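Engineer: this one's structure only:
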């Protein structure tokens, strides 16, 4: 960012220069009027709201309308989609910082890294005597200068400058100093869309579910329902479900019946049946769900009622 000094501590920002190339960046840094933007901002609420109302008036009104017409259920605020869907996707930098006349800067005297690559992540981590960053249950033999992070047991032998990151969804292997995941991402997304779109554990307003196993015309999930949470009243066109309570107590609606399931109890949900799970307890509810059917996609959910505004 280009700025002019107004006193010993602060500069007034004149303009932002977005992502200059290496040659230009080196040239700019030599000029004392240019500072590298760390991406850390300090402001009070009223100043930000004032800048939004002046510089992005339409966007500010749409946000306000979406919030004014929001619904709150079980301490969860659901913004009104009629107004929220009209809001333009724009970054804070482009919307406010690059247009505002009230931005000031000061020098940050500190170690600072953008941590925009796995190499930079390795550099800042605490390493062992062989210059490795190791996270997880890993047996290693003759491994040097590597970054290995995993949620499962790994045996690594005779490796150097290796990047291995395993997050249950996918295992990424590369040369630590020369990895190009950013460039590979569009190719991966096109060839293996499930890797980028569907994760092993997926968050929901009521809690989360984890995909344990997927087979031909069946899959197994663990549902974790938060205290006081209620899933939508729903049905499925292509699948049936078997539920087993493994922790907690479930209040279930199956068609027009109200059923209470204790730990180790199970229930069958036929294809097309209207059903819902509710956790009225103070602790979490855990259910193992086995789905069977010709199609098991998450879009096969016909919501009838939903406290989170998704019906």
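Structural biologist: On my side now, so go ahead. Just so it is clear, the model here is predicted, and its values are computed rather than measured.
Engineer: rest of the way, CA atoms for contacts and neighbours
Structural biologist: Fine.
Engineer: how near is residue 301 to residue 230?
Structural biologist: 15 Å (CA to CA, to the nearest Å).
Engineer: when these two are compared, which one has more neighbours?
Structural biologist: The neighbour count for residue 301 versus residue 230, taken as other CA atoms under 10 Å, is higher for residue 230 (22 against 17).
Engineer: do you know how far the spatially closest residue to residue 55 that is not a sequence neighbour is from residue 300?
Structural biologist: Spatial nearest neighbour of residue 55, excluding adjacent residues (CA to CA, 6 or more residues apart in numbering): residue 96 at 6.6 Å. Using CA to CA, residue 96 is found at 41 Å from residue 300.
Engineer: so these two - more neighbours on which side?
Structural biologist: More neighbours surround residue 96 than the other of residue 96 and residue 300, with 18 against 14 (other CA under 10 Å).
Engineer: what sits against residue 201?
Structural biologist: Each residue near residue 201 by CA atoms under 8 Å, 6 or more residues apart in numbering is listed here: 208, 209, 210, 211.
Engineer: residue 229 is in contact with the first one, correct?
Structural biologist: Read that as residue 208. No - with contact defined as CA atoms under 8 Å, residue 208 does not count as touching residue 229 (11.1 Å).
Engineer: top of the contacts of residue 201 by neighbour count?
Structural biologist: Busiest of these [other CA under 10 Å] is residue 209, holding 21 neighbours.
Engineer: which element is that one on?
Structural biologist: strand 207-215 (DSSP states H and E).
Engineer: give the next helix or strand downstream of that strand.
Structural biologist: That would be, after strand 207-215 and using DSSP H and E, strand 218-225.
Engineer: ok, and here's another one to check against it:
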């Protein structure tokens, strides 16, 4: 008998430990860290090639923050031909509410699929081993058990949760869970590794929709009630599903482990079994720079390089990343050196978990750098803030073929456009005209305007903004192909 499996990909999280590459507006799940595909795309691609009694549901579910909706949709579409149901969280509420939104959507027509719940920001190097592990636990999940996947500890990591399991028979692949421990101190982590009946908690789960909703009703009914209210009033926006913001904002924030898993083990009388499958598939959550270094290809002296503009000499066990310029190193050992266009991080590999606290300090001090890169992606293309100063800023804008910015107006700034590549179709008030390479136009404050690329190649322009206020919230939209007229965020274009 073939069992249908519904992939649920959780695309939340900010990835602050991978600053300065990961930012709030472009977190690690949307970055290409270990290859040409992004972490989300790698997650999607490991769902290919199932056989032997497993068929995937035709429409997987993605849950992401509404600010990342176009990133998620475009990256999914680049690697998968089929559609996905994309549920937009208006605010972040951790993994338990995110999974609940997906479960409520999955059972809306009376269905009860087995959900394979995966974070979008993990590395799994052996896809066959991963699929075999899922196959081993699928029958248990279909009968009502909660299946989690554990990783054999390689060292006493304090940044992971641990799963204690009971191994009754040597041939068992699926073992009962006895306890969950969240991020233990070093001494306890060392003890767990030595005991050999503990696994790292991968954060990947498999269970029926009805099992999750029943468990949540028993363990945390406030989360369930808030999510039910949010989905009852959900609306469809383009290809996205928007739960009600007020109802979801009222939802408690909690993880799957804290909200449900630990409580289930405390109440065996509820009859919901928790089991773990050992996953030996080259897994990493890439939660920090040293974790990324561990999964990277390294030279004979242990150095890993991301980006071509790196030159190092007499260095050992160091990660170098070059994003926009030449990075050089001499005599370095056990360091992380990460360069982006607007920030540089240099850290001891032993301290990379502390990058999160550094980002918190920057955020508390009001630095915008924690939110977005100098290069900012939009549904129509991207822009790069080249320079700025008092009463001016300069942007390089690239518009994808067939795309356009919204019809809009600015109250406080003027814009000067120079086409450097391609041909622009410009709307300026009641006028429509074309600009070719090396031609320019001027948009005064208070004038309606739109930039469109009807060509087959990317359109590139240089925009000089000048005025008394240059913030991205100085925008009034009159028409927008991406449904952002009433959106809460106010992105450029």
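Structural biologist: Received, thanks. It should be emphasised that the depicted structure is a prediction, and the values quoted were computed from it without experimental measurement.
Engineer: and the strand holding residue 209 of structure 1, which stretch of structure 2?
Structural biologist: Mapped onto structure 2 using TM-score structural alignment, strand 207-215 of structure 1 spans residues 381-389.
Engineer: by how much does that stretch deviate from structure 1 on average?
Structural biologist: Here the mean offset of stretch 381-389 of structure 2 against structure 1 after fitting is 1.6 Å, by mean CA distance after the TM-score superposition for structure 1.
Engineer: quick one: distance of that stretch to the chain centre.
Structural biologist: Stretch 381-389 of structure 2 sits 23 Å away from the centroid of its parent chain (CA atoms, centre = their mean, to the nearest Å).
Engineer: for stretch 209-222 of structure 1, same thing?
Structural biologist: On CA atoms, centre = their mean, the centre of stretch 209-222 of structure 1 falls 21 Å from the chain's centre.
Engineer: could I get the buried residue list for that stretch?
Structural biologist: Using 16 or more other CA atoms under 10 Å as the burial criterion, the residues of stretch 209-222 of structure 1 that qualify are 209, 210, 211, 218, 219, 220, 221, 222.
Engineer: now swap in stretch 1-17 of structure 1 and tell me
Structural biologist: 1, 2, 3, 11, 12, 13, 14, 15, 16.
Engineer: adding secondary structure and distance to residue 200 of structure 1, write those out as TSV.
Structural biologist: Shown next, in TSV, are those (DSSP: H, G, I helix; E, B strand; the rest coil; distance: CA to CA, whole Å):
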residue	secondary structure	distance to residue 200 of structure 1
1	coil	41
2	strand	44
3	strand	46
11	strand	47
12	strand	47
13	strand	44
14	strand	46
15	strand	43
16	coil	40
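Engineer: quick check: the farthest pair among those?
Structural biologist: Put simply, by CA to CA the two of those set farthest apart are 11 and 16, 13.3 Å from each other.
Engineer: buried stuff in stretch 55-62 of structure 1?
Structural biologist: Within stretch 55-62 of structure 1, the residues scored as buried using 16+ other CA under 10 Å are 59, 60, 62.
Engineer: element containing the equivalent of residue 264 of structure 1 over in structure 2?
Structural biologist: Mapped onto structure 2 by TM-score structural alignment, residue 264 of structure 1 lines up with residue 438. Assigning secondary structure by DSSP H and E places residue 438 of structure 2 outside every helix and strand.
Engineer: hey, where'd the helices end up in the stretch 251-400 of structure 2?
Structural biologist: Along the stretch 251-400 of structure 2, counting by DSSP state H, counting those that start in this stretch, helices occupy 256, 262-266, 289-295, 355-364.
Engineer: where does the longest one end up in structure 1?
Structural biologist: Under TM-score structural alignment, the match for helix 355-364 of structure 2 in structure 1 covers residues 181-190.
Engineer: average gap between that stretch and structure 2?
Structural biologist: Mean for stretch 181-190 of structure 1 is 2.4 Å (mean CA distance after the TM-score superposition for structure 1).
Engineer: what does that stretch contact?
Structural biologist: Contacts for stretch 181-190 of structure 1 (CA under 8 Å, 6+ apart): 195, 196.
Engineer: so which bits of stretch 434-449 of structure 2 are buried?
Structural biologist: 435, 440, 443, 444, 448, 449.
Engineer: filter those down to the ones in strands?
Structural biologist: Mapping the buried residues of stretch 434-449 of structure 2 onto strands (DSSP state E) picks out 435, 440, 443, 449.
Engineer: so the first one touches residue 421, yeah?
Structural biologist: No - counting by CA under 8 Å, residue 435 of structure 2 stays clear of residue 421, with 10.1 Å between them.
Engineer: ok so, going back, mind putting the buried residues of stretch 209-222 of structure 1 into TSV with distance to residue 112 of structure 1?
Structural biologist: Below are the buried residues of stretch 209-222 of structure 1 laid out as TSV (distance: CA to CA, whole Å):
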residue	distance to residue 112 of structure 1
209	37
210	36
211	38
218	49
219	45
220	44
221	42
222	41
